[in-house]
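Trainee: Based on what follows, work out the 3D shape:
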Amino acid sequence: MTSPTPAPLPKYEDKSQDLHDLGGDEKGPEPNLLDASAVDAEKEFTVEENRALLKRIDWYLMPIMAMTYGIQYADKQSISNSTLFGIADDTHLHGQQTAWLSTIFYLSYLVFEGPMNYIMQKVRLGLMVLRTLIGGFESCISPGFLMIVASWYKREEHGMRSMIWMAQNGFFAIFTGVVTYGIGVATQNNGGIAAWRSINLFLGGMTSAWAIVLFFLLGTPDEVRWLSPEQKKQAAARIVSNQSGGGGQSEWKWSQVKEAFLDPQIYCYFLISFLADVPNGGYGIFGGIVTKSFGFTSLQVILLNMPGGAMGGSFNVLSGYLAGKYKNTRTYYMAFSMIAGTAGLLVAALLPQEHAYRWKKWGGLLCMSIYSTAVFMGWSMLPSNVAGRTKKSVASTMSFVGYCVGNIVGSQLYQAKDAPLYRPGLIASAICFGLTFVVIFILRFYYIYVNAKRDRQARELGLTVEEMERLGKINGENDLTDIQNPYFRYSY
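Mentor: You can find the predicted model right below:
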């Protein structure tokens, strides 16, 4: 694979040259782009004013995004709990048909992923149909939220904010567990409608109701109604320092599409999403059955899943906080989550399937519960490190294609003949986590190499840090990519 060559630094005396001479070959629509003088707009506002605005943004966006991500996760994962309460028997599923309920979800996610991202840039059979619709509608949430974070927050704020809403996968597992346990007990004691039907009706109804709230409150700085015109200007000025362009719309640039497909970092993000989500695709639907095979009842499994949710969500938030506090440490937390995931799965898969080992095997799965940090932290790095509006959209799509394909492959690794432990699937998942660990450090070393090379060129030309930052901001707001912009520095 031949990677695009980063644009060389211009000579010191030529800093005022036309910005697109630095490597860009297409100009976006000027009304949507800030001119060079606008890069100093943030200086018009005091530190106190910026702090107050950030607080207002956080109080509006974080609860909304966290609630949305948690609800969609709970709705999506209802299939896992449903397998514990007889959905396969009631709907006459057999063999690999249960696995296909997960596969069809991610197939529809994959099909809708590209069109949804393009739109954001520009402006049984019954069970199968429902899972397809859920996957299609969900396909815009994760990439859309990453674009929202990039359009509201500075680069150093991306990690913590992204991890807050992504962590709801874990925290809502607790909420879902409580609901599922209550429904399961009520059905067991009183009969009536099947527990798996009640679970899906409740979670699906909650998702539909929340969508109405979301419609009126979420958007980019230009779109929301809860900021004044002056605050919208301030919000736009805040993110100029990202050097990756704003969150607004722009024309589609095919040169940036080509660059994305030649950029090594994009393939690293694709591989991280693919490899780390192979385990998710299988364990996400069969995890309850695996845990039950250790010697627990269905209701006990519901309760035992809650600590894993708490542990996963807490580690996501903690890693986001530490990443914001200590520069260039995100890949370390990603790698650690893969070590824990690999070890945990091997413990669950390889220890004897005997009653005396059930708590040790459950402990392995508990350690594995922090694996999502690698995927989520990787997603939060993408808008920080990919500049150019079209390129960013393509990179996001490629990453989520990896996510979908990984989940599709993972769901088929858990074969009916291997039930209920699914040992081959667990071992294959552990191998994928190990490979993800390797890719994470390849990405880290690539960023270190490119940053060092650009720093060396800047020193040779006598550019100050302030000059590089200003020129980088101008290039970013004129829609130059991270490769075209020689003043861009990667974070890792």
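
Trainee: can we go C-alpha only for contacts and neighbour counts from here?
Mentor: Fine.

Trainee: Figure out the helix or strand that residue 290 lives in.
Mentor: helix 264-293 (DSSP states H and E).

Trainee: If we go by neighbour counts, what in whatever helix or strand comes next after that helix is buried?
Mentor: Note on helix 264-293: by DSSP H and E, the next helix or strand toward the C-terminus is helix 298-325. For helix 298-325, the neighbour count (16 or more other CA atoms under 10 Å) marks 298-299, 301-302, 304-321, 323-324 as buried.

Trainee: same deal with stretch 420-434?
Mentor: Under 16+ other CA under 10 Å, the buried positions of stretch 420-434 are 420-423, 425-434.

Trainee: again with stretch 206-217
Mentor: Going by neighbour count (16+ other CA under 10 Å), the buried part of stretch 206-217 is residue 207.

Trainee: before we move on, back to that, now the helix holding residue 290, how far from the chain's geometric center?
Mentor: Chain-centre distance of helix 264-293: 13 Å, with CA atoms, centre = their mean, to the nearest Å.

Trainee: Next, the angle helix 298-325 makes with that helix.
Mentor: Angle between the axes of helix 264-293 and helix 298-325 is 150 degrees (criterion: axes from the mean of the first three to the mean of the last three CA atoms, to 10 degrees).

Trainee: What is helix 264-293 packed up against?
Mentor: When contacts are defined as 3 or more CA pairs under 8 Å, 6 or more residues apart in numbering; DSSP states H and E, helix 264-293 sits against helix 78-84, helix 97-122, helix 298-325, helix 372-385, helix 389-413, helix 423-461.

Trainee: Next, the second sequence, to be compared with the first:
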Amino acid sequence: MSERKLITKIDLRVIPVLSVLYLLAFLDRTNVANAAIFGLQKDLGLSATQYSTALTVFFVPYIIFEIPSNLILKRLRPHVWLSICMFGFGLVTVCQGLVQGYGGLITTRFFLGLFEAGMFPGSFYLIGMWYKRSEAQKRYTFFFASTTLAGAFGGLLASAIGKMDGLRGYLGWRWVFIIEGSFTCLIGIIWFFLIPDFVEDAKWLTEPEREYVKQRLRDDQGKSAIERRITTKDILNCFKDYKVFLGGLMYFGLIVPAYGYAYFAPTIIKSYGYSNIGTQLHSVPPWAAAFGFSMLIAVFSDRLRHRFLFAIIPICIAVAGFAILMTVHDNHHTEYGALFLVTSGCYAAMPIIVCWFTMNLGGHHRRSVGTAWQVGFGNIGGIIASYSFEAADAKSFFHKGYSISLAFISLSAVSCVLYLLACMSQNRSRAKTPDVGITEYEKVELGDMNPDYRYML
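Mentor: So this is what the prediction gives:
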């Protein structure tokens, strides 16, 4: 089999399965925004602060359990752990549609965050162990773009489900959770048999194919050391590298505007004067545009084998979108158009940043810990985003939320520049320093910190 056919075979098995998994995870995480339009807050008697707190509670276990989840994934194998988590957050979503008050909503949001903690870093970690650095961005972006498809699909689905209001005594917002959660549970059972494991355990590849894939990855990234269990020392050593903290800040800065939009887009769009159903339908096009733009950026990024410019340009586009939203208050068409810039910019830059950082980490140990750290730390921004926008802010044209988003996206831009300079500096330093007295075993243990490794810029 030729290399091209083999990569296509891997693409068809790895990327669609993980993309559907994360699409459903993001849908079940953010459908609370669609439910709010159909009366969730009024029916449960929630104040604006209580609603924001319910959004925030999700991120507490989601942040804490990112790294432990990746360690469990490596030990149990991806198809076991990810399918368990998938069924779990689907079941919790169904329960979210049955709650009777604030306490029940808080509880279900907590467990939703717990079960979803491993989805994103686990999938990114797994994808990174299948592809070379120069070919990973298109795959990462297609996977990540499932969030934009989830946003678009969620709006369409919610507009349809909303018409079930009152069916069997349940309000429309409850059906949003019940139907979407039940579908996730069903897919979770099927996905147990479809989620791919690491290359070394892939039964759907022949032995020669597995060896070929492992060799091409060794040539690109060095040996992975999958056979050794990750220790506490490995985790601590990872945090001795200051670039790890820059990776977290790059993602953290984008999470605030990204989740601010994901959770409050229906509220923002409704302020333009649309009906409930019209609001859901108008939430779809910005997400669809973000999908197309992010894939275009990814294709060029892989073709040119460069990451920095393809992260900073979308960030600038998002900044332009927020600048328009903060200054234009008398033209709803222009404001709505600015939402396209915000979604396209944020959701195109995020997968570039995560891929750039993840694929610059060498070996299973540093990649497992580093990926989970970046996503876990970054999602602290979700807590900030939960309190950034409120329905009452429509009177001030959501100035507070837009200002916060603009500040944090600027932080991401600065962090990207610093990470670029750090990678350039270490590449130059290693080129000048000869490789003296380091064994092959030590290189494997060092991962990307070994003197032969060169970072992608």
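
Trainee: After superposition, what is the TM-score?
Mentor: Superposed pair, TM-score by TM-score structural alignment, normalised by the length of the second structure: 0.87. Supporting alignment: 428 aligned residues with a CA RMSD of 2.4 Å.

Trainee: before we move on, back to that, quick one: the helix holding residue 290 of the first structure to helix 97-122, angle?
Mentor: Using the same axes, to 10 degrees, the direction of helix 264-293 of the first structure lies 150 degrees away from that of helix 97-122.

Trainee: And helix 264-293 of the first structure against the second structure, how far off on average?
Mentor: Superposed on the second structure, helix 264-293 of the first structure shows a mean distance of 1.5 Å to its aligned residues (mean CA distance after the TM-score superposition for the first structure).

Trainee: cool, stretch 395-411 of the first structure as well?
Mentor: Mean for stretch 395-411 of the first structure is 1.5 Å (mean CA distance after the TM-score superposition for the first structure).

Trainee: In the second structure, point out the residues matching that stretch.
Mentor: With TM-score structural alignment applied, stretch 395-411 of the first structure matches the range 370-386 in the second structure.

Trainee: just stretch 438-445 of the first structure next, same as before
Mentor: Under TM-score structural alignment, stretch 438-445 of the first structure corresponds to residues 414-421 of the second structure.

Trainee: Flag every buried residue along that stretch.
Mentor: Buried residues in stretch 414-421 of the second structure, counted by 16+ other CA under 10 Å: 414, 415, 416, 418, 419, 420.

Trainee: So which residues make contact with it?
Mentor: Residues from elsewhere that reach stretch 414-421 of the second structure, judged by CA atoms under 8 Å, 6 or more residues apart in numbering: 243, 246, 247, 249, 250, 308, 311, 312, 457.

Trainee: Tell me how far the aligned partner of residue 160 of the first structure in the second structure lies from residue 230 of the second structure.
Mentor: Under the alignment by TM-score structural alignment, residue 160 of the first structure pairs with residue 138 in the second structure. Note on residue 138 of the second structure: its distance to residue 230 of the second structure, by CA to CA, to the nearest Å, is 29 Å.

Trainee: Among those two, which residue is more densely surrounded?
Mentor: residue 138 (23 against 18; other CA atoms under 10 Å).

Trainee: what residues does the host helix or strand of that one touch?
Mentor: For residue 138 of the second structure, the host element (DSSP H and E) is helix 136-144. The contact list for helix 136-144 of the second structure, computed with CA under 8 Å, 6+ apart, reads 11, 15-16, 18-19, 22, 124, 127-128, 294-295, 298-299, 301-302, 348, 351-352, 355, 359.

Trainee: Could I get the buried residue list for whatever helix or strand comes next after it?
Mentor: Where DSSP H and E defines the elements, the next helix or strand beyond helix 136-144 of the second structure is helix 146-161. Judged by neighbour count (16+ other CA under 10 Å), helix 146-161 of the second structure contains these buried residues: 146-159, 161.

Trainee: so how far does helix 146-161 of the second structure sit from its counterpart in the first structure?
Mentor: Overlaying the first structure shows helix 146-161 of the second structure at a mean distance of 1.7 Å from the equivalent residues (mean CA distance after the TM-score superposition for the first structure).

Trainee: tell me the SS of residue 245 of the first structure?
Mentor: Recorded secondary structure, residue 245 of the first structure: coil (DSSP: H, G, I helix; E, B strand; the rest coil).

Trainee: which residue lines up with it in the second structure?
Mentor: In the second structure, the residue matched to residue 245 of the first structure (TM-score structural alignment) is residue 223.

Trainee: Was I right to think that match contacts residue 441?
Mentor: No: Residue 223 of the second structure is beyond contact range of residue 441, at 9.2 Å (criterion: CA atoms under 8 Å).

Trainee: So for these two, which residue has more residues nearby?
Mentor: Per other CA under 10 Å, whichever of residue 223 of the second structure and residue 441 has more neighbours is residue 223, with 20 against 10.

Trainee: quick one: contacts for the more buried one?
Mentor: Contact analysis of residue 223 of the second structure by CA under 8 Å, 6+ apart lists 217, 363, 444.

Trainee: How many neighbouring residues does the nearest residue to residue 472 of the first structure once chain neighbours are set aside have?
Mentor: Closest residue to residue 472 of the first structure apart from its sequence neighbours, by CA to CA, 6 or more residues apart in numbering: residue 487 at 4.9 Å. The local packing of residue 487 of the first structure (other CA under 10 Å) involves 26 other residues.

Trainee: Now check the second structure for the residue matching residue 487 of the first structure.
Mentor: Under TM-score structural alignment, residue 487 of the first structure pairs with residue 452 in the second structure.

Trainee: Three-state assignment for its match, please.
Mentor: Quick answer, by three-state DSSP: residue 452 of the second structure is coil.

Trainee: just checking, it touches residue 434?
Mentor: No: the pair residue 452 of the second structure / residue 434 is not scored as a contact, 9.0 Å apart, by CA under 8 Å.
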